[in-house]
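Asks: Just to be clear, the model below is a prediction. Sequence and coordinates:
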Amino acid sequence: MMSTEVRVPTLGESVTEATVATWFKKPGDAVAVDEMLCELETDKVTVEVPSPAAGTLSEIVAQEGETVGVDALLAQIAEGDAPAKTAPQEPKDARAEESIDQDRPKGETPQEEVQTDAGSADVRPRDPQDAPSAKKRMAEAGLSSDEVKGTGKDGRVMKEDVLKALSEPKKAEAPKQAPRAPVAAEDADREERVKMTRLRQTIARRLKEAQNTAAMLTTYNEVDMSAVMGLRSEYKDLFEKKHKVKLGFMSFFTKACCHALKEVPDVNAEIDGTDVVYKNYVHMGIAVGTPTGLVVPVVKNADTMSFAEIEKTIAELGVKARDGKLSMADMQGGTFTISNGGVYGSLMSSPILNPPQSGILGMHKIQERPMVVNGEIVIRPMMYLALSYDHRIVDGKGAVTFLVRVKEALEDPRRLLMDL
């Protein structure tokens, strides 16, 4: 009987590992071609792994909660109708399950619980029996199994692995987080400790890396939204009737940014070692908040799109983000990002760069304020704009010029038509 390997698929650009979140099948189950076997959780999206052949799932190699690399072996499928003999599964503790159900907050689904647990650092694969010689050598050297990468069967640590680990130069340890301050006993009972999901851990790591790597600086301006709001109010019904999509503010901001990026290409570039890579296209990232964390789907070639095409693409990506259906292709290749904190009521903030991009524009709440226009005080709908940029590649003059061009295009949208 032939056996087919199930391996980790290509996870996408810059993604090298994933966590096995959920197995939909157990050893001994019959599977059909393209039937979903398991779900992998990466730092960007969730990836489903289909069965490459019909037969019986004979062995699961990577257990739930285990971290796996690209092309790593996940399972074995015995082709044909005969079920494979498997070791009996350990019975689940019914009382534990009942306790989990009682403790689960209202509205939380079992699937959400599985995804949270999958990102837990406490979830470990089965512990293989290391070679006795390796155990002795690790004890002498003061090493633990976690510090040595095993190359034996099922990750078993061999003596050669220990010698290799000892010969490699030790990496500088990252500064440890200060221990948590003691909590009063009466407060401890009212606290709840929840493991960070893999997505949340990656968001935290990448945002901190952006602060540590880029020479990040933010410049601010404000824009009078009267013209955009008037144009939108005048044409929104006709626009929706013709294009079957609502006319929002994001298409105006996307168009304005694309227009400004042509004049200040440094904001649309990235640093690669000692080189600067200039992009002669705009893949616009649109930051979207979801229940599981912040994601940034990308509107590809936004500089060549019409208002209707931009609105339709943003609407489609928004639905995917809300339903957790974004693919790796939807998340890759962004050259610049727009973050709209105004939908949550933010009046002003400094957005953090989305590496390796060199610029991100923060939109904020539209608020009526008294403004002086032609010597008279008038009430205008105003919005603060914030551009965070990498000062290693973008000079202050370029950053301010970019933001002024965005402001000009929004205060007089006709400039977009005239390419001014």
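Replies: Structure received. Keep in mind that this is a model prediction, so the values were computed, not measured. Residues are numbered from 1 along each chain as shown.
Asks: Please make it C-alpha for all contacts and neighbour counts, starting now.
Replies: Fine.
Asks: ok, now which ones touch residue 340?
Replies: With contact taken as Cα atoms under 8 Å, 6 or more residues apart in numbering, residue 340 is in contact with 287, 362, 363, 364.
Asks: Inside strands: which ones of those?
Replies: When DSSP state E is applied, those are split such that 362, 363 fall in strands.
Asks: List buried residues within the contacts of residue 340.
Replies: Buried subset of the contacts of residue 340 (neighbour count, 16 or more other Cα atoms under 10 Å): 287, 362, 363, 364.
Asks: Using a markdown table, lay out those together with distance to residue 193.
Replies: What follows is these, written out as a markdown table (distance: Cα to Cα, whole Å):
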| residue | distance to residue 193 |
| --- | --- |
| 287 | 28 |
| 362 | 32 |
| 363 | 33 |
| 364 | 33 |
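Asks: Alongside the first one, take a look at this:
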Amino acid sequence: MILEIKVPSPGESITEVEISSWLFKNGDFVKKNQVIAEIDSDKATLEICAEESGMLIIKAKKGDILKVGEILCLIDTSFSKEKRNFIAPSTIKRLNQYKIDKKKIISKNKKYDAIKKIPSMGTKNLINRSFDITKLSKLRRKLSERLVSVKNETAMLTTFNEVDMSNIFFLRKKYKNVFKEKHGVKLGLMSFFVKSCIIALKKYPDINSMIDGENKINFKYYDISIAVSGPKGLMVPVIRNADTLSFRGIENTIKNLSNSIKNSTISIDDLTGGTFTITNGGIFGSMLSTPIINPPQSAILGMHNIVERPIVKLGKLEIRPIMYLALSYDHRIIDGKEAVGFLLSIKESIENPIKNLIGSEENLKNSFELK
């Protein structure tokens, strides 16, 4: 029996995908539920599993663009490991139908050098001038298109501020071990910033909005997108209803979403929507940047690395851990006054977290759910 494996639908708005990798070769025996290929859509990478055990017959190669519903590969379920060089008549008939040479199925694939060596112009005396040419993945191409469209279609500006991280460091140092022991997740910086952003978004609602033609949509909920670097590039999963989550809830959600991206099991739903984005270039050592808005949102907060810097406190010079913050925003619906006020609100929350994020020292253990 020949089983057709077709391209599944990753989501309502997605009509085609790109084959990013094959994990088996033509003629390999695959087992039911084994991952045999990965496909890229505009938003995520999805795994394709064998629906039955048998011989794999690849119909489309890596890099091909297929529409949803098109045949990706075939599986001959009559084929077993013991019959590796035997092809059933029904299989031969189907191979002929798809114009696939049966000799290629039972023979080993030839390997070719992927590096293209092209003579360098004007560099006769130089050696080792080779380079690789690789096709951008569909995910990367779509990301490029979105970023360029943001630059061309929005009036994007960026405003900056700095924040003293001393009190956050104090709280994390005091509670991180017991928090990790009780909840199985680290008490990270991101939960403090998510909560600070929600407070600021409530004060400045236009930052939690988007333009739709001639209309402005102000969201009454807070779905916070978090930029996460994965094997296939930058992805932006969403923390739904972040305003209803505790510190533990936010950190657990981020951990689960990050693991899904690393394991290529993230779903389209996890990446869809979002009303405001936070990105942390500081984990890679970035001192300062102008983050690009994640469309159709209207603003994005950029966090950066934390460096000990000399600052003046009450007339005295002190060394404090300082982070630079950047807010990029669409000036068509967000005024500079709102953008500056938004960053000041975050600064106030981070520099005085007990008062602004937790409420009181007596409420600390309740906020971290340690009782």
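Replies: Noted; the coordinates are in hand. Remember, it's a predicted structure, so these values are computed and weren't measured experimentally.
Asks: Any idea what the TM-score comes out to?
Replies: A TM-score of 0.79 describes the superposed chains when it is computed by TM-score structural alignment, normalised by the length of the second structure; 337 aligned residues with a Cα RMSD of 3.1 Å.
Asks: circling back to that earlier point, residue 400 of the first structure: which of the buried ones among the contacts of residue 340 of the first structure is nearest?
Replies: Using Cα to Cα, residue 362 comes nearest to residue 400 of the first structure of these, at 14.1 Å.
Asks: gap between the equivalent of the closest one over in the second structure and residue 256 of the second structure?
Replies: Using TM-score structural alignment, the partner of residue 362 of the first structure in the second structure is residue 302. Distance of residue 302 of the second structure to residue 256 of the second structure, given as Cα to Cα, to the nearest Å: 22 Å.
Asks: Mind jotting down where the helices sit in the first structure?
Replies: All helices of the first structure, identified by DSSP state H, fall at 94-103, 110-118, 132-141, 159-167, 185-188, 198-213, 226-243, 250-263, 307-323, 328-331, 396-411, 414-418.
Asks: Make CSV out of the ones you listed and add mean neighbour count and distance to residue 28 of the first structure.
Replies: Putting the helices of the first structure into CSV (neighbours: other Cα atoms under 10 Å; distance: least, Cα to Cα, whole Å) gives the following:
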stretch, mean neighbour count, distance to residue 28 of the first structure
helix 94-103, 11, 23
helix 110-118, 17, 22
helix 132-141, 15, 33
helix 159-167, 16, 34
helix 185-188, 8, 45
helix 198-213, 15, 30
helix 226-243, 14, 51
helix 250-263, 21, 51
helix 307-323, 18, 32
helix 328-331, 18, 31
helix 396-411, 20, 60
helix 414-418, 12, 62
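Asks: Need the ones you listed in JSON lines (columns: distance to residue 54 of the first structure).
Replies: JSON lines is the format used below for those (distance: least, Cα to Cα, whole Å):
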{"stretch": "helix 94-103", "distance to residue 54 of the first structure": "32"}
{"stretch": "helix 110-118", "distance to residue 54 of the first structure": "26"}
{"stretch": "helix 132-141", "distance to residue 54 of the first structure": "40"}
{"stretch": "helix 159-167", "distance to residue 54 of the first structure": "37"}
{"stretch": "helix 185-188", "distance to residue 54 of the first structure": "52"}
{"stretch": "helix 198-213", "distance to residue 54 of the first structure": "31"}
{"stretch": "helix 226-243", "distance to residue 54 of the first structure": "44"}
{"stretch": "helix 250-263", "distance to residue 54 of the first structure": "46"}
{"stretch": "helix 307-323", "distance to residue 54 of the first structure": "29"}
{"stretch": "helix 328-331", "distance to residue 54 of the first structure": "26"}
{"stretch": "helix 396-411", "distance to residue 54 of the first structure": "56"}
{"stretch": "helix 414-418", "distance to residue 54 of the first structure": "56"}
